[in-house]
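K.L.:
Whatever this is, show me its structure:
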Amino acid sequence: MKLVTQSFEDGKFNLKSNKHEYKDVITLHDQANDGDTYDFSPLRGDREVKLDWNGEIKAYAANDNQKLVLKGEWVLPYDLEDRNNDSGRTKKVQYILELSLNSSSKAVSGKLTVENTVLSHRLRLALNTGIESKFVHAQIQGGFRNTENLPINDNWNDEFVEKPVNIYIFDKSVGIQDNERGLYFLAKGEKEYEKIGNSVFITLMATTGELGKPNLIWRPGRASGDTTSVGHTMTPTPMAQELGKNVFEFGLEAFDSKDLNDANIAHSVYEWLSPSVSYQMQKYNLFVNRLDNKIWDIEFPDNLPEITENESWLNLDLPCEVSAIYPAYSVKDHYVLRLSNMSDKDVAVDQLKDQGYIQTNALEDNIEQSFIIEPYSMATFIKQID
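P.N.:
Reported below is the predicted structural model:
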């Protein structure tokens, strides 16, 4: 059984999973964004700065649920011209960070709420793993890949029109691992990462107020097209400044060596992202919103059949993930079941054959009935609707 604890000490969040401890596990970093709505680009003379976890911390516990809530604020330069100016304008940016643990999940669930009041900046969360590795292990659609930082020559513009950077895209999870452990960031919408030292920097927001801005550091010359011709004019994009409330949800999960494989990571992320449908405590008027309220008209007829036991339309116990279920497009009265094998070994799903499934390709055409899903692959099956 995995034992997970979280703590906040001396302005740092720490995470412990069994025998492994991760100090200062998440930090936030801010930097000017001199790019446009196409591309991030740094501001000349500016650098990324670490933001302190300040403010008031509170801890809550109820049954098997625990939560740390930190409320604070940062003071940040208001706009690009204020970034390299000691007397430049500043604004207060309020934030709330919530980190939750419960018995039904092995992951720490995080929620960061930022009341953005400043312009043209990039905010990133760093997952500080403390694990020595030159690779980042990133989930992509249908599998995983290892990425590493490649050297960038100072005279890169002799070969490239745009500066090559070691920023990559991921899907659902990204982390660093070695032979003994791994620490992963679980995403709800975040897609971009960069490895710096033993940390993975996840982009939360990169705001800007312009489209078609020319001559960026990373995109020199006509960075976003020819802005001098009709059809490629510079366009203000004030909504891309993302002013106001911004909410970022994420998870953190540590894996020991016995659980550290692609299939387990993918399954853990799948479970974390799956919605939990149940009754919850709600701040409703308990009289008006009673489940047995007699004031309003009855919503359903009173002759519905009585359900005396749990009923299930589809129950699958398979060594892979369900990628999609939907009505078949070309075969009448059938539905499609698409499965994803996120492991590095073949997976047999012979039980589907016994249940009346037919293996097809993505176009719902019959193919060889192997009922084998190859490593990091998907397979499609159809079945008549009972």
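
K.L.:
switch to C-alpha atoms for all contacts and neighbour counts from now on
P.N.:
Fine.

K.L.:
list the buried ones in the longest helix along the chain?
P.N.:
Criterion DSSP state H: the longest helix present in the chain is helix 262-273. Going by neighbour count (16 or more other C-alpha atoms under 10 Å), the buried part of helix 262-273 is Asp262, Ala263, Asn264, Ile265, Ala266, Ser268, Val269, Tyr270, Glu271, Trp272.

K.L.:
State the distance from the nearest residue to Thr90 once chain neighbours are set aside to Tyr270.
P.N.:
Spatially, and ignoring its direct neighbours in sequence, Thr90 is nearest to Pro77 (4.3 Å; C-alpha to C-alpha, 6 or more residues apart in numbering). Using C-alpha to C-alpha, to the nearest Å, one gets 39 Å for the distance from Pro77 to Tyr270.

K.L.:
Alongside the first, I'd like the structure of this one:
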Amino acid sequence: MKIFIGSSSENNDTLDEIAQMIESIGHEPIPWTKPGLFLAGSYTANRLLEIAQDEVDAAIMLFSPDDKVWYRGSEKSQPRDNVLFEHGLFSGVLGLDKAIIVISGSKSKIPSDLNGLSFVNFNRRSSSKIELKAWIKSINKPKIKFQDKNINTDNIDFKYFMEYQEDMRKSVLDFISELYWNYDLEEGGLEEYVILVLTKFINQFIGINDARFTLRQYNPSTDSMESLISTRQDAIPGAIPMNFKNLITESAKRDKPLIYSENKEFHYTSKNKSIDKGIYHDYVTYCLLETENNEPMFSICLDVKNPIPINRMKAMVHSLIFEIICIPIIEKILLEIDKTE
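P.N.:
Just a heads-up that it's a prediction; the model follows:
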């Protein structure tokens, strides 16, 4: 996939950093600084339109406080005019979901027409790179043909989630934005924040009585992924030894969430496992963070029961909604790790 990156010349360092990130995950960045992209004697606006229509699949515009303007009697900082123009052009051709804004540097004035649009804040580099990767995955997602015999694709609730997954993704992004506005990631501990986010998510999108989230952390002394936080304190699952085949290590290899019913060969069985006892009927596991050797550090599991919640869970995983909801959890974990280093 080819991704255009527009910015002011003062923001080229950030542009290069984002370009390297895009390249590292197997896609082609097309920065506006690429030699030969704009030939002498050509009209810039016409060339930009050609690029948007024929040469790229998505675009990123870096908004930074480059210019001083007077707005209603006071001085404000705003992005360079040409970057604002380019965002309008690329979003008009590609759509707002494929032409996103990345905020870089201190706060700048944003046109009122863009109020309510979700941005990526690159000032928090670790979390913003995760958000950008999730966005790239979401727009590069191929149409899925479901082969799982256990899934009821005729279920009206499942069809709703798949047909309106773009609206669902927006609802989840709005949900995350609300968290960022109302809760300071720097305050409180990991357990408090994770319980807050995941309990609110279950309430809003699945059903509190039909699901349980569990955050696991690797314990080197036992060589196992041990339950660190659970939204069901009365039913906390046990540890998963790393010397057994399991979904956590497989998720780390594939870099995506895996559903139990679609990957039963990687399910670690145990007498204490709630899925074996029939308490929960299906689940998804996702390795959130791993070492440089692809060994799991943190993982999250969502156990669900009953047909409608199971279909919702599968729809969320296949439409990348599940990965998006994990972004604030990953960001909080990274912040807590930074505090200890």
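
K.L.:
Overlay them and tell me the TM-score.
P.N.:
Once superposed, chain against chain, the TM-score is 0.24 (TM-score structural alignment, normalised by the length of structure 2); 142 aligned residues with a C-alpha RMSD of 6.9 Å.

K.L.:
hang on, the earlier thing: so what secondary structure elements neighbour the longest helix of structure 1?
P.N.:
Packing contacts for helix 262-273 of structure 1, counted by 3 or more C-alpha pairs under 8 Å, 6 or more residues apart in numbering; DSSP states H and E, involve no helix or strand.

K.L.:
So what touches the next helix or strand after that helix?
P.N.:
Where DSSP states H and E defines the elements, the next helix or strand beyond helix 262-273 of structure 1 is strand 321-327. Applying C-alpha atoms under 8 Å, 6 or more residues apart in numbering, the contact partners of strand 321-327 of structure 1 are His267, Tyr270, Asp333, His334, Tyr335, Val336, Leu337, Arg338, Leu339, Ser340, Asn341, Met342.

K.L.:
neighbour-wise, which of those residues leads?
P.N.:
Among the contacts of strand 321-327 of structure 1, Met342 has the most neighbours (other C-alpha atoms under 10 Å), with 30 neighbours.

K.L.:
is it true that the residue nearest to Thr90 of structure 1 touches Lys91?
P.N.:
Yes - the pair Pro77 of structure 1 / Lys91 is scored as a contact, 6.4 Å apart, by C-alpha atoms under 8 Å.

K.L.:
Those two: who's more crowded?
P.N.:
In this view Pro77 of structure 1 and Lys91 are compared by other C-alpha under 10 Å, and Pro77 has more residues nearby, 25 against 16.

K.L.:
Pull the number of nearby residues for Met168 of structure 2.
P.N.:
Met168 of structure 2: 18 neighbours (other C-alpha under 10 Å).

K.L.:
Then Val49 of structure 1?
P.N.:
12.

K.L.:
how about the nearest residue to Thr235 of structure 1, chain neighbours excluded?
P.N.:
Going by C-alpha to C-alpha, 6+ apart, Thr235 of structure 1 has Leu211 as its nearest residue, at 5.0 Å.

K.L.:
do you know how far that neighbour is from Glu192 of structure 1?
P.N.:
20 Å.

K.L.:
and what of Arg145 of structure 1?
P.N.:
The separation that Arg145 of structure 1 has from Glu192 of structure 1, given C-alpha to C-alpha, amounts to 14 Å.

K.L.:
Quick check: next helix or strand after the helix or strand hosting Phe185 of structure 1?
P.N.:
Secondary structure assigned from DSSP H and E places Phe185 of structure 1 in strand 181-187. Next helix or strand after strand 181-187 of structure 1 toward the C-terminus (DSSP H and E): strand 192-196.

K.L.:
ok so, going back, Leu211 and Glu192 of structure 1: which is more packed in?
P.N.:
Neighbours were counted for Leu211 of structure 1 and for Glu192 using other C-alpha under 10 Å; Leu211 has more, 21 against 17.

K.L.:
Run a quick neighbour tally on Trp181 of structure 2.
P.N.:
Number of residues near Trp181 of structure 2 (other C-alpha under 10 Å) recorded here: 9.

K.L.:
Tell me which helix or strand Lys353 of structure 1 sits in.
P.N.:
helix 350-354.
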